[in-house]
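[1] model the structure of this input:
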Amino acid sequence: MCDLPTYVLASVVLFSAAFTVSLQSFIGSELWHSVKECYADLESSDQYLFSGLNQPSTSTFGYSRQLPCRGYVSTFFNSIETQKLSLLIHINMAVCCFVLLGKAVISIFFGTLLPLESQHLYDRMLNFLLFKVIFVGAIMDPIWIQIVRLSIWIAVLGFLRIFSLLSKDRFDHLTTMPYIPTAEYNKITLLLCCIFICNLIWYGASFYFFPDSITFLTLEFLPVALDTLQVMTKYFSQLLDQYIEQGFEGKRTINYYAELGTDMLVLGLTLLQYLQLMWMHGMSFGLVDIVLILNVRSVLRNLYRKGMVHRDRWRAMSYVKNRYANATQAELSFRNDDCAICREKMKTAKKLSCGHLFHLHCLHSWIQHHVSKPTCPTCRRPLSPPLNNNSKESNFGSPIIQS
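    Have a look, this model is predicted:
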């Protein structure tokens, strides 16, 4: 409940004290002398080789010449892991560094956050702590060091994902503004490229640090990479739309299918991850198993709902594309009007039965948010043919014959 400067100052003081005490304890411990004598023994072996004598098979302490000694730094951190209080202080310092880094990223690339963006940021951080670090710690084997290391790895990945989704929120805001300089899109596009590269590097490090948990970590990495690629696609299409003189009319269609494909893949990967956690934990019908089963049910419902929404949207768009003709150049020149949805000049347009003209990709976006009952964006006339006495036709053009 304190402000950021106070938290940073307290974290630095505690870290300095814990690091100093741990270092002094390590220098006077048997681990320090073992590593020191091991390196001395290896130097002695090198002298044997240089003088042409036979190399000893093993050293005094049992270290093989083919297996070099562990370094001082890695041994020091291993000794810290055995001291829970010191380890918690070091982890708190790492969290403090991430907070400062996050503040710097927000200041450089986003400026002042909108109230909705701030709320989403804190909600995602809370959800991450509850459903990732704590939940994984409850499912994994109760090995303190393994849980700490995996939690740190997942925390870094979650840090990257939070800023990837924050970039998505900022894109949704920028698209509602009448004019945004290209530099704003360039900055966040650069940030997304850095996030994606860091994702790849961090995932590559998992092959070295956690070779036994690579399947679990792959299911953690792929959703973050897919979300980042999806947001990058939106920003690249927006930049392409600004660079092309007549605009990039396929922008909204590409964004829609990129978002739909990413959401479906992420839900599928999440389902696989829950099933893997159920297999790792075993079915004992405890509290953890109940939570996993409920999450699996929620993922399946979301997959079904997204599939049905896309089906209805596809039917609606197929009907609009086939039912209504394209506006002629004479009609576009005569009206000399902007699209009522995007407020941009119309080079090509669809002419609805009510006479209003719209971009086809704008109708894509409109129907996406009004898929249950698509209407004209201007006069709210239903995008369906009139009913007669002999037959009825649904909103999406499927005839229903009356008996």
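
[2] make it CA atoms for all contacts and neighbour counts henceforth
    Fine.

[3] list the buried residues of the longest helix seen in the chain.
    For the chain, the longest helix by residue count, based on DSSP state H, is helix 287-323. Neighbour-count burial for helix 287-323, counted by 16 or more other CA atoms under 10 Å, picks out 288-289, 292-293, 296, 299, 303, 310, 312-317, 319-320, 323.

[4] now stretch 124-140, how far from the centre of its chain.
    Its chain's C-alpha centre and that of stretch 124-140 lie 16 Å apart, by CA atoms, centre = their mean, to the nearest Å.

[5] show me which positions of the helix or strand encompassing Leu239 end up buried.
    Using DSSP states H and E, Leu239 maps to helix 214-243. For helix 214-243, the neighbour count (16+ other CA under 10 Å) marks 217, 219-239, 241 as buried.

[6] next up, for comparison:
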Amino acid sequence: MVRLPTYAGCSLTLTIAVIYHAFSSRKQFYPAMVYLSTSKISLVLLLNMGLVVMCVLWQMIKRLFLGTLREAEVERLNEQSRREIMEILFAITIFRQDFSVSFLAMVTTLLLIKALHWLAQKRVEYIETTPTVPMLSHVRIVSFMGFLLLLDSLFLYSSVKFLIQTRQASVSLFFSFEYMILATTTVSIFVKYIFYVSDMLMEGQWERKAVYTFYLELIRDLLHLSMYLCFFLVIFMNYGVPLHLIRELYETFRNFRIRVADYVRYRKITSNMNDRFPDATPEELNASDSTCIICREEMTTAKKLICGHLFHVHCLRSWLERQHTCPTCRALVVPPEGGASTAGGQHGPRPDAHQSGNQSQYYMSSDPI
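    As a prediction, this is how the structure comes out:
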């Protein structure tokens, strides 16, 4: 497989050659520029060089803010890229009357910026689950998120400004919507990172972190769902059915519905925790492991689930924000009506014994951008 430096060197050589040929054969600036903009071979080579420049800039930004990518980040990048390319191809069919060289350049730029957002989200998730993070990593990720928010804001402003000036539907609708989604996602990632830093400064004792994280994700999904619906209606009224939005609209609605169901279930379970979950007796604490598997701290008082496992009351409350199964055996905390407790999986990993006491690591969101 050809590496980027080799490909960039070959592309640069061919670009210099075609420019030299244009100026040597036409002798003057204007005829040379006309030749470069009308010759198909020259235009392809120049467009290829523009793509190489964007890829080189993308690699420089990635290396500056993130350094070497981890295997999970590369995997996320490959999976999201394949899916996003298909959606962009669908979008091009809708805006085919606006297809041009500038449109192609803007679509490529959007795809590269989206890739940076995927990496930022994955890196924040990694930082949240790492016991010790160097100060340089914190500086780089904060700078990276600030840089991404600046990019989102600039491109959003440019797209909205063009829409206001033209006062008619155009491909700028597509870019305005995309950068609005990216901007809100960047803010969500940054606020989630602030929650992590605050919990770290409190030495993992911020009990309300899981609650605020849950509400943050709920608000983010509500905003995205509202924007998807508005954009779907606008595109439908002006261009027809936006096929590339159907899957995103469905996934956003599904995620929002799951979060609302989680919240309703949480309120129902925790409304009478004292009656639903009895206090563990001293004999039960002595007979079992007195370490709370959620926070990894010793328990002097605990709540007992119907499966018999014991946990701190505040740890259990935080756990129930996102799960309704036992952290140890995965049995349902509240069995279904007319049935016994059954083991069941729910979105979210099972805590392992080697993990640190930061319970926020169990609430990582894996929603695609």
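
[7] buried residues, the helix or strand that the longest helix of structure 1 is followed by. List them.
    Following helix 287-323 of structure 1 in sequence order, the next helix or strand is helix 329-335 (DSSP H and E). For helix 329-335 of structure 1, a neighbour-count test (16+ other CA under 10 Å) marks Leu332 as buried.

[8] cool, and stretch 6-25 of structure 1?
    Buried, per 16+ other CA under 10 Å, within stretch 6-25 of structure 1: Val8, Ser11, Val12, Leu14, Phe15, Ala18, Phe19, Ser22, Leu23.

[9] how big's the offset between it and structure 2?
    When structure 2 is overlaid, stretch 6-25 of structure 1 sits 2.8 Å from its aligned residues on average, using mean CA distance after the TM-score superposition for structure 1.

[10] hmm, who's touching that stretch?
    Phe76, Ile80, Ser86, Ile89, His90, Asn92, Met93, Cys96 (CA atoms under 8 Å, 6 or more residues apart in numbering).

[11] how about the last one, nearest residue that isn't a chain neighbour?
    It stands for Cys96 of structure 1. Val8 (6.4 Å; CA to CA, 6 or more residues apart in numbering).

[12] over to the fourth one?
    Across the structure, with CA to CA, 6+ apart as the measure, the residue nearest Ile89 of structure 1 apart from its sequence neighbours is Phe15 (6.0 Å).

[13] try the fifth one
    Nearest-residue entry for His90 of structure 1: Phe15, 6.1 Å, with adjacent residues in sequence omitted and distances by CA to CA, 6+ apart.

[14] alignment lookup: that neighbour to structure 2.
    Matched to structure 2 by TM-score structural alignment, Phe15 of structure 1 sits across from Thr15.

[15] how about that match, secondary structure?
    Classification of Thr15 of structure 2 using DSSP: H, G, I helix; E, B strand; the rest coil returns helix.

[16] distance-wise, check it relative to Lys304 of structure 2.
    72 Å (CA to CA, to the nearest Å).

[17] dump the residue contacts of the residue mapped onto Phe65 of structure 2 from structure 1.
    Aligned by TM-score structural alignment, Phe65 of structure 2 pairs with Phe109 of structure 1. Phe109 of structure 1 makes contact with Lys187, Ile188, Leu191 under the criterion CA under 8 Å, 6+ apart.

[18] list the buried residues of stretch 124-144 of structure 1.
    Going by neighbour count (16+ other CA under 10 Å), the buried part of stretch 124-144 of structure 1 is Arg124, Phe128, Lys132, Val133, Val136, Gly137, Ile139.

[19] list just the nearest of those residues to Glu249 of structure 1.
    Arg124 (33.1 Å; CA to CA).

[20] give me the nearest residue to the closest one, chain neighbours excluded.
    Nearest residue to Arg124 of structure 1, sequence neighbours excluded (CA to CA, 6+ apart): Ile162, at 6.8 Å.

[21] equivalent analysis for Val231 of structure 1, please.
    Once flanking residues are discounted, Val231 of structure 1 sits nearest to Lys168: 5.8 Å by CA to CA, 6+ apart.

[22] give me the element that neighbour is part of.
    helix 144-174.

[23] and after that helix, which helix or strand comes next?
    According to DSSP H and E, the helix or strand after helix 144-174 of structure 1 is helix 182-209.

[24] now do the same for Leu119 of structure 2: its match in structure 1.
    Taking TM-score structural alignment, Leu119 of structure 2 has Leu166 as its aligned residue in structure 1.

[25] number of residues surrounding that match?
    Other residues lying near Leu166 of structure 1 total 21 when counted by other CA atoms under 10 Å.

[26] what's the counterpart of Phe221 of structure 1 in structure 2?
    Aligned partner of Phe221 of structure 1 by TM-score structural alignment: Tyr179.

[27] contacts only, for that match.
    Asp152, Ser153, Phe155, Leu156.
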